[in-house]
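>>> Below are the sequence and a predicted model for it; my questions follow.
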Amino acid sequence: MGVKLFACGDVFNSTGNPAWLCSDLLRLIRDADYALCNFEAPVIAEGMRGISKIGPHLWQPESSLDCLVSAGFTHVGLANNHVYDFGDSALNLTVSKLEERGIVCLGAGSTFEQAYQYKIIEQNDVSIGLLAACENQFGCYYEDGLNRSGYAWLFHPCLEDNIRELASKVDYVVLFAHAGIEDIPIPIKEWRDRYKRLCDIGVDIVIGHHPHVPQGYECISKKKIIFYSLGNFYFDTASAGDGLGEGFSVFFNFLKNTFEYTIVYHKKAGLIMSMVGSEDVSFNLNLLNSMLCNGYNELNCKLSLELYDAYYRDYYSMAIFGGRGVFSSLLNAIKAFLVKSEPRRCKGLMLLHNIRIDSHRFIVQRALSLRFET
């Protein structure tokens, strides 16, 4: 019998579209005993204002929660870089509204303890521990004692303690992880190493998201597997024709001593996410998997240098000196934000943004080490 678990990536339903999923996907989700997604942005109420940060402020209407319920989702990960976009009040409201609907929240809350709390599901003599955590972005509980709401950090010792504790209690430990560089086909080495380390101390399955595009997966042992990025599940800002409108999910069947999984491909058609075959998406999962083996280190270094030259060098220049004069479209958007706001404060936020966020710091450190230590 076992336990059936459906796991997918980022959900951002900014209109509360009730017809967001095709009938085949709905049937599959409802066939699972439990279904888990990353709820990418909070629910807000009138008068709530965005926090001081760099980047967009995302939010979803309360009706988007009803869409989750009707689809059959039982658990949501809230450890992500947008869940704190409107501060304590919005995050606490989101947790409250989800719990009112019977949906279990993972990875975030009004206290440090709540954010790092794990959940256990048990059925048919199989037990599974669930945790969720994110890289260090605005709203992260990177240390205890912060007098605000927040979400769990992937590098906090408390996460490791909970993993070890869970591993002694359950048959499987599943970590829902929100981290990585967006829009690249491989995980950077630092995240690959971190996930493997967490597997060493007790995690059996890592389910990654945040890069918005699919990345490969690899088996660490017979019982351990890392899915580096599932890509988006439903992101209604992405058009049907671009890579942000497609991804994959995983349908697990956990037995007492082993588990099976099936890859589920999906692609957006208009505002509806449809289940499709592997031949209907633009990515090749076998190719992405092979990129984790053949020439991985060289590609990782190449991407680090390219990203530094294309983005990060200018980001730091803007934060410290006020800019270089030639920027990407993203940097232009940030520049427009600076013009409307107090420049010194926003430069500080820009610098904090690039130093705090683990992925950004990793890329810059690797690129500068490659360029100046060799």
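Thanks, I have the structure now.

>>> Only C-alpha atoms from now on, for both contacts and neighbour counts.
Fine.

>>> Can you tell me the element I120 falls in?
strand 119-123 (DSSP states H and E).

>>> Tell me which residues of that strand come out buried.
K119 (16 or more other Cα atoms under 10 Å).

>>> With stretch 124-142 instead?
126-142.

>>> now stretch 161-176
Neighbour-count burial for stretch 161-176 [16+ other Cα under 10 Å]: 162-164, 166-167, 171-176.

>>> swap in stretch 39-50?
Buried residues in stretch 39-50, counted by 16+ other Cα under 10 Å: 39-44, 50.

>>> got the contact list for it?
The set of residues external to stretch 39-50 that reach it, using Cα atoms under 8 Å, 6 or more residues apart in numbering, is 10-12, 57-62, 76-78, 80-87, 89-91, 93-94.

>>> Any of the residues you listed buried? List them.
Buried subset of the contacts of stretch 39-50 (neighbour count, 16+ other Cα under 10 Å): 10-12, 57-62, 76-78, 80-87, 89-91, 93-94.

>>> so of the residues you listed, which ones are in strands?
10-12, 76-77 (DSSP state E).

>>> which SSE is the closest residue to V250 other than its chain neighbours in?
Computed as Cα to Cα, 6 or more residues apart in numbering, the closest residue to V250 that is not its neighbour in sequence is I263, at 4.9 Å. I263 belongs to strand 259-269 when assigned by DSSP H and E.

>>> hmm, back to that, need the buried residues of stretch 161-176 in TSV (columns: distance to T374 and secondary structure).
Listed next are the buried residues of stretch 161-176 as TSV, based on distance: Cα to Cα, whole Å; DSSP: H, G, I helix; E, B strand; the rest coil:
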residue	distance to T374	secondary structure
N162	40	helix
I163	38	helix
R164	39	helix
L166	43	helix
A167	42	helix
D171	46	coil
Y172	43	strand
V173	41	strand
V174	39	strand
L175	37	strand
F176	37	strand
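
>>> Take this one as well and set it beside the first:
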Amino acid sequence: MIEMFVCGDVVNRQYNGGPVCDDAMSQTIAACDYAVCNFEAPIRGFGREQPKDGPHINQQTEIMSVLKSHGFDMMLLANNHIMDFGDEALEATLREGERLDVDMLGAGMTVEKAYLPLIREIQDVRIGMINACEAQFGVLDHNAEPDQAGYAWLNHPAIDRMVIELKRECDFVIVFAHAGLEYYDIPQKEWRLRYQHLCDLGADVIVGAHPHVPQGHETWNDSLIFYSLGNFYFSNRPNPAAKKNYSYAVKLGFEKGAPVRFTPVFHHTENDVVCLSPEGDRTDLARLDALLHEDYQRRYDEMSTAIYQKYIQPNQIRSLMGVPCDGTLKGSIKEVAATLLGKRRHLDKPVLGMHLMKNETYYYAARRATELKAKR
């Protein structure tokens, strides 16, 4: 049996030298036959900030070589920050990966390269891998030009075709997905259905990222779905609950003719270094798994309504109105004050509006929230 280590999001914005993982974690990674992380930002010093809604993130160039020294073999690039600084930064990141002989997956300087799957044969076991992300800035969707740089779209029909083709060629197929609402401990129903469909097409494992917090896992027929591995190392997160990044990685076990096995690897950040979490002070994976079934519909409805009221609806109004307004009297007064104080200079209404319309995660939440509102 071969083992693959897979962890969640990595961004190191303030690297000052030294290891990212402690000795025990580093040994755990290096002991596996192959190791994968989600490299969620381009390297620093290249390109410039692109028009988008949300923060622009990049990371120190050295972090890629540090990750390799810990045993990582592949870095996933299909995510919502990889194009924050444009083509030049992506190209520099790809070039650095090539220099270090690190596999890169999910983004490229053309549509064809971004959608290329990767096949690795390890001890006579062929594993096909795909990496794709929800539609955000940098996505290569139906409107992308062939020579356009960006990342693969998770809902593109090409992903379905790739899963089917890889299943014919390989012993196992893994889809690394980057999607969903941030900071919620359950996935949206629509993404659950999408991942289950990919399993029906032939994927043996789906590994999710993007929510920045861990979510549960489930078995779908003989396939495994991990909805979110949370953060592995993510510096400067604004959410206090994510500061220590309590989460889990997985060791996937592959053996021809047998279902994929897994072992959770619980970890957190201590003194700016990722370390193994001791029993009694770790992510409660059993609780997260239970949330996928216990009262799930109610939680899903509450989550959809909350994000719609807090973020989607006010920003829809902001993007459409010619005057400062968020749809409420109190909020509109605050918007006027913020505008007069110059705090809304960065607000690009057409870009914000496009973001809200383009991203299927927000569409799923808005649709469910308005359905519930219409039923009252």
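Received it, and whenever you're ready, just let me know what you need. These numbers were taken from a predicted model, which means no experiment stands behind them.

>>> can you name the two of the buried residues of stretch 161-176 of the first structure that are farthest apart?
Largest separation among these by Cα to Cα: D171 and F176, giving 16.7 Å.

>>> helix/strand/coil for F6 of the first structure?
Secondary structure, DSSP: H, G, I helix; E, B strand; the rest coil: F6 of the first structure is strand.

>>> still on that earlier bit, list of residues touching the strand holding I120 of the first structure?
In contact with strand 119-123 of the first structure (Cα under 8 Å, 6+ apart) are residues 2-3, 106, 127-131, 170.

>>> any idea where the helices of the second structure begin and end?
23-30, 62-69, 86-99, 111-114, 157-169, 189-201, 285-291, 296-307, 313-320, 329-340, 349-358, 360-375 (DSSP state H).

>>> Quick one: average offset of the second one versus the first structure, please.
Overlaying the first structure shows helix 62-69 of the second structure at a mean distance of 1.1 Å from the equivalent residues (mean Cα distance after the TM-score superposition for the first structure).

>>> Give the buried residues for that helix.
Judged by neighbour count using 16+ other Cα under 10 Å, the buried positions of helix 62-69 of the second structure are 63-68.

>>> go on, the shortest one?
Across helix 111-114 of the second structure, burial judged by 16+ other Cα under 10 Å covers 111, 113-114.

>>> And for the first one?
Neighbour-count burial for helix 23-30 of the second structure, with 16+ other Cα under 10 Å as criterion, is recorded at 25-26, 29-30.

>>> Can you report how many residues lie near D222 of the second structure?
Number of residues near D222 of the second structure (other Cα atoms under 10 Å) recorded here: 13.

>>> and if you look at G280 of the second structure?
Neighbourhood size, G280 of the second structure [other Cα under 10 Å]: 7.

>>> if I pick it, what's in contact with it?
With Cα under 8 Å, 6+ apart, G280 of the second structure has no contacts at all.

>>> That one and F266 of the second structure: what is the separation?
11 Å (Cα to Cα, to the nearest Å).

>>> and what of G216 of the second structure?
Distance from G216 of the second structure to F266 of the second structure, by Cα to Cα: 13 Å.

>>> Next: E121 of the second structure.
The value you get for E121 of the second structure to F266 of the second structure, if Cα to Cα is used, is 27 Å.

>>> Also I174 of the second structure?
I174 of the second structure sits 21 Å away from F266 of the second structure, taking Cα to Cα as the criterion.

>>> go on, Y15 of the second structure?
Taking Cα to Cα, one finds Y15 of the second structure at 23 Å from F266 of the second structure.

>>> out of those two, which sits in the more crowded spot?
Counted by other Cα under 10 Å, Y15 of the second structure and F266 do not tie: F266 has more neighbours, with 21 against 16.

>>> okay, the helices of the second structure in CSV with distance to G150 of the second structure next?
CSV is the format used below for the helices of the second structure (distance: least, Cα to Cα, whole Å):
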stretch, distance to G150 of the second structure
helix 23-30, 29
helix 62-69, 20
helix 86-99, 8
helix 111-114, 7
helix 157-169, 15
helix 189-201, 22
helix 285-291, 33
helix 296-307, 27
helix 313-320, 25
helix 329-340, 33
helix 349-358, 15
helix 360-375, 18
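
>>> Run through the residues that contact L106 of the first structure.
Taking Cα under 8 Å, 6+ apart as the criterion, L106 of the first structure is in contact with 75-79, 115, 117-119, 130-132.

>>> again, 6 Å this time
The contact partners of L106 of the first structure, taken as Cα atoms under 6 Å, 6 or more residues apart in numbering, are 77-78, 132.

>>> Kindly reformat the residues you listed as a markdown table and extend each row with distance to K189 of the first structure.
As requested, the contacts of L106 of the first structure are exported to a markdown table (distance: Cα to Cα, whole Å):
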| residue | distance to K189 of the first structure |
| --- | --- |
| G77 | 24 |
| L78 | 25 |
| A132 | 21 |
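
>>> closest to N332 of the first structure among those?
L78 (29.4 Å).

>>> what ranges do the strands span in the stretch 101-250 of the first structure?
104-106, 108-109, 119-123, 126-134, 150-151, 172-178, 205-209, 217-219, 225-227, 232-235, 246-254 (DSSP state E, counting those that start in this stretch).

>>> mind checking which of those is nearest L292 of the first structure?
Per Cα to Cα, nearest to L292 of the first structure of the strands of the stretch 101-250 of the first structure: strand 217-219, 7.9 Å.

>>> ok, average deviation of the closest one from the second structure?
Following the fit onto the second structure, the mean deviation recorded for strand 217-219 of the first structure is 0.4 Å by mean Cα distance after the TM-score superposition for the first structure.

>>> quick one: buried residues of that strand?
In strand 217-219 of the first structure, counting by 16+ other Cα under 10 Å, buried: Y217.

>>> same question, stretch 224-232 of the second structure
Neighbour count says stretch 224-232 of the second structure has 224-232 buried, by 16+ other Cα under 10 Å.

>>> do the same with stretch 11-23 of the second structure
11-13, 15, 19-22.

>>> Tell me the spacing between R126 of the second structure and I174 of the second structure.
Per Cα to Cα, R126 of the second structure is found 11 Å from I174 of the second structure.

>>> swap that for D222 of the second structure, please
13 Å.
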